[in-house]
Every structure is written in structure tokens, then in C-alpha cells.
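Enquirer: Okay, sequence plus prediction incoming.
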Amino acid sequence: MAAYDPFSDTDTDADAGTGWRVSGSGMRMGPSSTRWPRYVSFLPTAMIVGGILWNLLSPREYWGDYLLVAAVTVAGALLSLRHTIVAAVAVVVVEAALLFAGGYLGNVTATAIELANLAFTGLIAVGVNRVVARHGRRLATVRSVAEAAQWAVLPPPPARVGPLAVAALYKAAQIEALIGGDAYAVQDTPYGTRLLIADVRGKGMGAVGVVAVLIGAFRVEADQAPDLAELARQLERALLKEGARREEEIQLEGFVTALLGEIPPDADEVRLLNCGHPAPYLLDGGSVATLEPGEPGHPLGMSGLGVPQAAPETWPLPPGSTLLLVTDGVTEARDRTGAFYEPADRLRGRGPFRQPHQVIDTLVRDVERWTGGPRDDDMAILALTRTTGGPTGR
């Protein structure tokens, strides 16, 4: 039996998704991540075989019937309509064969009742299957709208800007969620390549609205602000203006951690302004350096505290190196003992990476191995590699 996609009414032979898919320069959540694992499709068959063996080998008759009934119900919940009907018919035929082997077909009333009960179970399984499929289609519609909203609010960055190859990923903590409060952007400007990665306090549509304001302001101001300090001021101005229209709690407590970057046209260095965000990493060959700011800045939206914003700092960007920016969904991922994930330690020695998507692939898989299960927070990743040759491909 093929794996069943609960978002459609058809079968699919595709394997269960990994939770992201490549799209242009970046990677985003894909509906393939909602399919059942392939082994699930074999569960009803295994239960039917188990029921037959139990009936044949058990000293008491028909103890395996419970497994047969359960197999039909499980098929209705997990498999397609066609496979549910096949499972129901198979169970009725198996039961009829067992009754014949036991010499019970002469008792017409008891045989009819037994087979009718199994047929009724099959009808229930079909009903369950239709309910699951209907809700799956509704969820698929919601997901398609969410994906369209994500592409509108957080479009993928260009695959290449001058000598820089670019890749990005947004991975929601929950499979059903496609959008949230993490953001990234890369833009070619008169001052060089400017970039942003940010994490909005809070979740839900309120955070998505702030992301939209932040990305919109960055698109406009990145071309106009003469330096990163002025760019940060303009972004904060846009956020405060948006916050003035929101609830009092958001006005008093809302903030955005952000990391602003600027890479000149020759790409020999990177200027960074850290506004309370996790530090980025520089991967060069097999080495990984954490670009910790000498003076951490305050998050955007907190200028009312009267603390001046930190000054940008400059770091070398060697040919072939990759600048890796992440949100706290990466750095605050925990293993089973509660230990935080440390990208510098975990990625050291795994290079060199020729392309930024290779860094992202390695990082995401390692975070998933580290957590061993669902994460508590979304994560956004932005990677830029200073290439040494012409245009690159995957």
C-alpha cells in the first residue's frame, strides 16, 4: 500500500518530507512534511496478518478478530479510500474463510451476524476516512493561504548578489505553521549588499504584521540610509510608528532583536550592527568563528530606555568563507539534557562548504539530531558565501 497524504484524496508514493524544500535560493516549508511515514501504510496489513495467525495459533477461537476489526479502523484513519475498502473486504473474506475452516458456516444466523458486524465496521472505517480527508482538504487550503502569505511577507532572497551566493531557510516549529516572527532579507544597494535577520517578540499574526512592517521598511531604507546606524534608526522609527497603533502591552514591551550587515562591492569585509541578536558565525574552511560584538546593542524598539545604540563593527570576509546568521530557534534548541545547541562547536571541522545551502542543510539536520524531536521555536537561517569564481549553481 502506498503512503497516504492526508491533504489530498489520492495516494502518493513520495516519501515523507523532511520539513523543508528547496525553492530558488532558499528553502521553505513544503506540504510534503505532512505525509505519514511510509511504514504507517503497512500497519493495517500487518494487523490483518497478525489477526489471522492469532486465530490459527491461539487455543481459544477468534481471539484474533479484535486485531481484524482494529485493522479496518486504522486503515480508515491512515490510508486512502481505496485502500480502506480493500482492507474492509479483505477482513470480511478472511473471517468467512476462518468460519468455513471451523465448520461454522452451517450456523447461518451466527455466521451472518459475524460477517455483518465486520461489514458494519468497514462502513464506519469508510466514514472515518471521509471525515479525515475532508479536514485534510480544509487544512491544505489553510496551508496554501499561509504559504502565499509567507511568500508575500518574507520573499526569498536573490540567489546571487555580486560575488556573494545566498541561501535562506525559514523552518516553523510546528508543521502546520508556515509563517511567524522570524525574518531575513538581502538587498543590493548603492552601499553594497545589505542584509537583515531579525526575531520579533511574540507569535501569531501580530508578529507576522511586525515582520511585514520591518521587511517593508528595510526594503526602502536600505537604499537610502548612509550607514548601518542610520538604517537601524529608521527601522526602529517604523516599528515604533506601528507599535503606536497597537495595544498598550505591545507599546511597552514589544521589541525586535536584529542583526544588520553591510558587505561592500569587493566583498573583502562585512560590517555588522548587532541589535540584541544572536551573534553570527564565519565559516572558513573547517574553522568556525563566532562574531561576538564588542558592545552589544539594544533591540529595535527599545530606544526609549535612553541607551545609545552600539556602533557597527567590521570583520574580514575571506574568499570562500560563509557568513552564517541565525535566530534563537537555533541557538536555544535543547537536547534531552537541556543543553543548548552551539553552532560554532557543532559545525567546526565539517567544512569546507562550497555553497551556502550546504551550510544550511548541515546545520538543520544537526539541530534536528540534537533536539531529537519537536522544537519550541521557529528558526530562520541566512547564509552568504563569498565565491571565488563565476556564477554558481546547485
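Expert: Right, received. Where do you want to start?

Enquirer: Please count neighbours and contacts with C-alpha atoms only from this point.
Expert: OK.

Enquirer: For the residue of the chain positioned farthest from its centre, give its distance to L99.
Expert: Distance from the C-alpha centroid of the chain, by Cα atoms, centre = their mean, peaks at G106 (58.8 Å). Distance, G106 to L99, using Cα to Cα, to the nearest Å: 9 Å.

Enquirer: Check it against this one:
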Amino acid sequence: MGGVSRTACRAAGRTVRRAARRLPALLITGGALFGLGAPANYTCAPFLSAAPLVAAPLHTLRATAAAALAAVAVAIGLVLYHRPSDTGEALAEVATIGTVSLVALGINRIARRSDQQLASARGIAEAAQRAVLPAPPSRIGGLRVAARYVAAHAGARIGGDLYAVQDTPHGVRAVVGDVRGKGLGAVEAVAVVIGAFREAAEQEPTLEGVAGRLERALQREGARRGNLDEHEGFTTAVLAELPPGQPVLRLLNRGHPPPLLLHADGRVGAADPTVPALPLGLGDLGVWADRAEEREFPAGSMLLLMTDGVTEARDAEGTFYDPRAELTGRQFKSPEALLDSLVAEVTRHSGGQAADDMALLAIRRGERIEQHVAESIDRLRGRTSCEELSGGAVDSGFRLGIHPACLLTFDNGARSSQPPQEAVHRAPSPNPAGTAPPDTPARSGNRGTTTLG
């Protein structure tokens, strides 16, 4: 009910603004009628002077000039109609209306210039958002992906919320986070987190290693600023890893709202961490070991990562929006459909008056794509030459948007996300004494990792 009442208030506000745009014409018409019906010693100058002033911030320069000319013309017409005995006083009123009209034209120019500057600043903010938070492709590593960033206030296009998703040799990795604070400082921290994540996601073999790199990056940024943020700046974040060809999901949560797992049958589960952890950037308060938790993520399921702009959205009665309860029992054909529906519901729940930004990331594991991944990896078995790889399953992986390194390694017959230990394009070396023949895959350690060289 609160959301409905606020929506009604916003509709009423739009009606008032439309009526205000008609006010200059009403003032001129009312002034003319008053001047014709009232005695000659009564003046309608206040009505006529107000018309161009009201038009200045609401209309274009041409419309404001038209209102000014109409007001002056009506004033002159009334002087000729009444033919007052004190002509000097009547002409003074006409001059006053003309002067006010010139002031209104100046106000209109200033207002239009401010609008242009605001539009330019908004365009710059949108460009900054695309640079810092680029929209991910719709398919990454054989997974369907969608992302949304919704600012809390109209005109504010970027803040402290962040998301990123990347295909790596270890699988598809993603992060969603919320930087403390607002303004340029928060935007700088967002850039630091995303930059560190993209580098660490490629290089670190585990999510724990990625979290450690983000922690150190934020500590360096806090030390560089040398102000209050060095002691109170932090970022809540959740890291996710989806290995190729495996129906599992690895999560590492650092003080962030838990992700939701939407199953194909309509069930929705919250991936709460077993052991809570402090946000990133607070490593000086203590030392603890990060631990990624593994959960089932079968084909047809969707992972929803979000910031607290969703869970802290309130209606007029102060009731929080509960995404888990609202999404339970529903099915969505794509991540885009899920996010579109969620954004619309949160906006409706809060009456369009959200108190915080929202960053949303949805990832779906599809059955057909997983089958193609498995078939592509199976076709790699027994292939040892670069020519065979380039003409076979690796090309299939590229077409599916799968990192080629993820296709070149598997553990004991099951697909693995570990990167190959030898370059694919290395020329086959001669068979030295005491080693396996060239056509025999070399196995390393007890993991049974087969490397195609």
C-alpha cells in the first residue's frame, strides 16, 4: 500500500507540473479579463508581469519570449481601451511589464544553460560507468549472464556498488560488492577493486588467493589516501567461481548480503556463509583464514548476486523487501528476465524512492551448454598435437565463449578448472630416455591431471 500511495503522489506531481506549464497563458488571459472588467483605476500589471517569469524556467526561450510579448501587448491594449487620464502612470506600468519580461528572458537563458551542463555531466557520468562497470557479454564460459546497476537517485549514474564477471583458466569468476561511502572516493575504490579482481582472477588458483589480493589492494589504496578512509574504509563483497563442466559453485563471502540460488523447480535458497567474515579492507583489525564454500549448482539453476540496495528497500510502513520470499515458486526463462522483474518489484515496493544503489548480477548454468562443454572436452581426449586441437574442440570452446585453458585439463576423467601446466602451442619435444612415448599423456602427481602438450 505504501508503494502504491507513493506512486500516486508521483503521478499527482506530474499533473501539477503539466498544469504549471499552462500557468503563463492562464495569467495573461486572467489579466486581460480583469483589465477589461475592472474600473480604469485598477491595474492588472501583477498578472501580466508574473506570466513571463513563470514561463522562464518551464518553457523554451521562444515560448518565454511569446509570453513576454503577449503580456506587453495586452498591457498596451488595455491602455488604449481605457484611455486613462494619467497616461504617464499607464505607460510606467507597461514599461514595468516590459522590464520584467526582459529579466524573464535572461532567467530562461541561465536555466537552459544549467540544463545543458547537467546533461553534459550526466553523459560524463554514464561514460564513467561504462568504463568502470562495463556491461558483461550475455554468454561467458558457456553460462548465461546479465547485470544491472540502478542508481538510487535520478541523475546519479554511478556510486559505490560494483560487479564484474570474467572467464579465467580456473572457470568463470565473479564479484559483487559495495564500497563504503559515496562520491568520487567511492568511485576510486570501485576502480581499485575491479582492477585488482580482474588481475587476480586470472592468476590466483583459488578464491582465497583472489580475496587476499583484493584485501592488499584496498589496504594500499587506504594508505595512499592517508585520511579517514585509511581506518574506516571497507568493501563488502562476495566472490563466486563456477568451474566448467561441474555442477558446483564456490563462494567466498566477506560481509556481504548472501547470494540466492534459484533452482529450476522454483525453490530459492540463500547461500549464507558457514563462518562470517569481515569486509575487505579491514585486515588491520585481525588475521583470519578465508575459506571458499562449495555448493551444488545443477543445470538450469541461477545464481543471483546483489547489493544491499535490494534487501534494504523499504515501503512507506518501513517493511524491507525480501527477495527470497518474493522469488520463491517463480521461474524465469533467462537472467535478463530475472533482473528486469526484480528491479521492477523493488522500485514498486519502495515507491521509486530507493535509499541506496543496486548492483545485480545473475548467472545461469544451462543444460544444453553444459552438454556442449562436456562433448568438447571429451573430443580433446587422445589429441596431442597443436593442429588437432586448433581444428577441433578448442574451436568449439571459442564459439561457446569458453576459456581454452579450461578445455585442456581434466581430473581423472572429470572436467577440472585447473590451468594446463604446459603451453598448448609448444612444439612436441623429442622422447628422452626414460620418459613416456610422445603419444602417451603425462600425468602429474596424485591429481591425475592430464596435460596435452
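Expert: Sure thing, it's come through. In this text the structure is predicted, and so the values were computed from the model without any measurement.

Enquirer: before we move on, back to that, for A112 of structure 1, see how far away the residue farthest from the centre of structure 1 is.
Expert: G106 of structure 1 sits 11 Å away from A112 of structure 1, going by Cα to Cα.

Enquirer: Strands of the stretch 101-250 of structure 2, start to end?
Expert: 139-140, 143-150, 161-168, 171-179, 235-242, 248-254 (DSSP state E, counting those that start in this stretch).

Enquirer: of those, which approaches T7 of structure 2 most closely?
Expert: When these are compared by Cα to Cα, strand 143-150 sits nearest T7 of structure 2, at 18.1 Å.

Enquirer: So which bit of structure 1 is the closest one matched to?
Expert: Strand 143-150 of structure 2 corresponds to residues 164-171 in structure 1, going by TM-score structural alignment.

Enquirer: Give me the mean deviation of that stretch from structure 2.
Expert: Superposed on structure 2, stretch 164-171 of structure 1 shows a mean distance to its aligned partners of 1.9 Å (mean Cα distance after the TM-score superposition for structure 1).

Enquirer: Stretch 109-121 of structure 1 now?
Expert: Counting by mean Cα distance after the TM-score superposition for structure 1, stretch 109-121 of structure 1 comes out at 3.7 Å.

Enquirer: quick one: contacts of that stretch?
Expert: Residues from elsewhere that reach stretch 109-121 of structure 1 (Cα atoms under 8 Å, 6 or more residues apart in numbering): V69, V72, T73, A88, V89, V91, V92, E95, A96, L99, Y104, L105.

Enquirer: Helix, strand, or coil at the last one?
Expert: When the structure is split into helix, strand and coil by DSSP: H, G, I helix; E, B strand; the rest coil, L105 of structure 1 lands in coil.

Enquirer: Report the buried residues of stretch 241-258 of structure 2.
Expert: Neighbour counts over stretch 241-258 of structure 2 (16 or more other Cα atoms under 10 Å) mark 241-246, 249-258 as buried.

Enquirer: now the helices for the stretch 101-250 of structure 2?
Expert: Per DSSP state H, counting those that start in this stretch, the stretch 101-250 of structure 2 carries helices over the ranges 184-203, 207-225, 229-232.

Enquirer: mind listing what's buried in stretch 286-294 of structure 2?
Expert: Judged by neighbour count (16+ other Cα under 10 Å), stretch 286-294 of structure 2 contains these buried residues: D290, R291, A292, E293.

Enquirer: What is the end-to-end distance of that stretch?
Expert: OK, stretch 286-294 of structure 2 end separation, Cα to Cα: 25 Å.
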